[in-house]
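>>> Just the structure for this:
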Amino acid sequence: MTKASTFDYENLVQESLRNVIKETLATVVKDGLPGKHHFYISFKTDYPGVDLPDYLREEYPDDITIVLQYEFWDLEVGEKTFNVTLCFNDVHERLTIPLGAVVSFVDPSVKFGLQFTPAEVDADAELVQLDNQKKTPKTVIERDEQANPGDGTNIITLDAFRRK
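Below is the predicted model of the structure:
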């Protein structure tokens, strides 16, 4: 590393938080979905590599939110994508979702959520850094509401650490 090199902390944080999704889903594959946990995952339907039926893409041309709770099958987690079978109008459909397409991940049972700007891709479908304002996700972790009732201290964001 030369003296002119810098660390791209924004991108490192983005990738680390996307890894939270990957590791969480990998744990579900290994151990099953524990207790009352369930996930809302929103993703861009027009993101390169998203594979879903045409009728869903037509109905949800920008983004869609899926729920992983009771009725999902064959969840598989790769390095940059995950696959899952879900039921839409009594028809089982296999979806492939790149982690870069995810715009939010929420586990409401523990009041945990992550929000992202979808990663940009180049012609080779490799992740490309976004400008500093768009590439860092907002992280929201809500604490026990009785511990901090309505005073606004139950939300932690990374916004305070961003360059302005």
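>>> From now on I want contacts and neighbour counts done on CA atoms only, so please keep to that.
OK.
>>> just the strands in the chain please.
Listed in chain order, the strands of the chain (DSSP state E) span 39-44, 63-68, 72-77, 81-88, 91-98, 102-107, 112-115, 120-121, 127-128, 138-141.
>>> want to put them side by side, so please do this one too:
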Amino acid sequence: MTDDHDNTPENGAFPPESLLPYERWLEDAYRGVMLSALEYVSREGLAGEHHFYLTFRTDFPGVDIPARLRAQYPHEMTIVLQHQFWDLKVDRPAGIVSVGLSFGGIGSTLVIPVRAFTGFADPSIHLSLHFMAEEPDEAETTDTPVVDANAADQQEASGTAESDSSPQVVSLDAFRKKGPSPA
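Got it, this is the predicted structure:
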């Protein structure tokens, strides 16, 4: 029996090549989900067990982070928005997200272009989205250092602060979603 609705091309490639930019549209839609979540949290705060891992390219044009963080994470870093952050703002027209975090007890404001984000995860519901950073065209790392400003502050307060040269590394592979499933 044949399927008259089989859209797989003769060569078996899926998805077939398209003259329409579906991949870009999907990427923009996923970024829109991330921005909607960030806007919601900026207004309402985090509810329940929700918290976010935000991964971004530190070498992307327009990223504004303290020089010591850029030196420690020259290509990519992940921040955690959970208990202690402030002034979370999403400026869609400008394509920028900004947030205040404390790193080693020092408050800093990070300004991140939306196109610099390479990942967004809400582990409380096993949601993970991945994006392609548009510029620069360097290969991305698979294991990304996670900077949990809250943990650093807690360690510092308890007198057990670790050296900045040994960042915590967490693999987000369990939360990664490569893209939409075919319908």
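>>> quick one on the thing from earlier: residue 25 of structure 1: which of the strands of structure 1 is closest?
For those, proximity to residue 25 of structure 1 was assessed by Cα to Cα; strand 72-77 is nearest, at 6.7 Å.
>>> now the angle from that closest one to strand 63-68?
Using axes from the mean of the first three to the mean of the last three Cα atoms, to 10 degrees, the inter-axis angle of strand 72-77 of structure 1 relative to strand 63-68 is 110 degrees.
>>> now strand 72-77 of structure 1: which residue numbers in structure 2?
Under TM-score structural alignment, the alignment places strand 72-77 of structure 1 onto residues 85-90 of structure 2.
>>> Same question for the matching stretch: list its buried residues.
Counting neighbours by 16 or more other Cα atoms under 10 Å, one finds that the buried residues in stretch 85-90 of structure 2 are 85, 86, 88, 89, 90.
>>> do the same with stretch 21-32 of structure 2
By neighbour count on 16+ other Cα under 10 Å, the buried set for stretch 21-32 of structure 2 is 30, 31.
>>> In structure 1, what range does it match?
The counterpart of stretch 21-32 of structure 2 in structure 1, using TM-score structural alignment, spans residues 8-19.
>>> tell me the contacts of the counterpart of residue 110 of structure 1 in structure 2?
Under the alignment (TM-score structural alignment), residue 110 of structure 1 maps onto residue 125 of structure 2. Applying Cα atoms under 8 Å, 6 or more residues apart in numbering, one finds that residue 125 of structure 2 lies in contact with residue 50.
>>> Roughly how far does residue 125 of structure 2 sit from residue 48 of structure 2?
Applying Cα to Cα, to the nearest Å, the value for residue 125 of structure 2 to residue 48 of structure 2 is 11 Å.
>>> now residue 81 of structure 2
For residue 81 of structure 2, the distance to residue 48 of structure 2 (Cα to Cα) stands at 13 Å.
>>> Could you do residue 182 of structure 2 as well?
If you measure residue 182 of structure 2 against residue 48 of structure 2 using Cα to Cα, the figure is 32 Å.
>>> Residues in contact with stretch 57-72 of structure 1: which ones?
In contact with stretch 57-72 of structure 1 (Cα under 8 Å, 6+ apart) are residues 33, 37-46, 84-87.
>>> again, only using 6 Å
With contact meaning Cα atoms under 6 Å, 6 or more residues apart in numbering, stretch 57-72 of structure 1 is reached by 38, 39, 40, 41, 42, 43, 44, 45, 85, 86.
>>> Tell me which residue of structure 2 lines up with the last one.
The reference is to residue 86 of structure 1. Looking across to structure 2 (by TM-score structural alignment), residue 86 of structure 1 lines up with residue 101.
>>> What distance do you get for the residue lying closest to that match once chain neighbours are set aside to residue 133 of structure 2?
Sequence neighbours aside, residue 85 is the residue nearest to residue 101 of structure 2 in space, at 5.0 Å (criterion: Cα to Cα, 6 or more residues apart in numbering). Distance, residue 85 of structure 2 to residue 133 of structure 2, using Cα to Cα: 24 Å.
>>> Residue 78 of structure 2 now?
According to Cα to Cα, residue 78 of structure 2 and residue 133 of structure 2 sit 14 Å apart.
>>> Same question for residue 41 of structure 2.
Where residue 133 of structure 2 is concerned, residue 41 of structure 2 sits at a distance of 24 Å (Cα to Cα).
>>> same thing with residue 74 of structure 2?
In this structure, residue 74 of structure 2 and residue 133 of structure 2 are 15 Å apart, going by Cα to Cα.
>>> more neighbours, these two?
Neighbours per residue, other Cα atoms under 10 Å: of residue 74 of structure 2 and residue 133, the larger number sits with residue 133, 18 against 13.
>>> related to what we said a few turns ago, can I get the buried residues of stretch 85-90 of structure 2 in JSON lines with distance to residue 176 of structure 2?
Converted to JSON lines, the buried residues of stretch 85-90 of structure 2 look like this (distance: Cα to Cα, whole Å):
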{"residue": "85", "distance to residue 176 of structure 2": "24"}
{"residue": "86", "distance to residue 176 of structure 2": "27"}
{"residue": "88", "distance to residue 176 of structure 2": "24"}
{"residue": "89", "distance to residue 176 of structure 2": "25"}
{"residue": "90", "distance to residue 176 of structure 2": "23"}
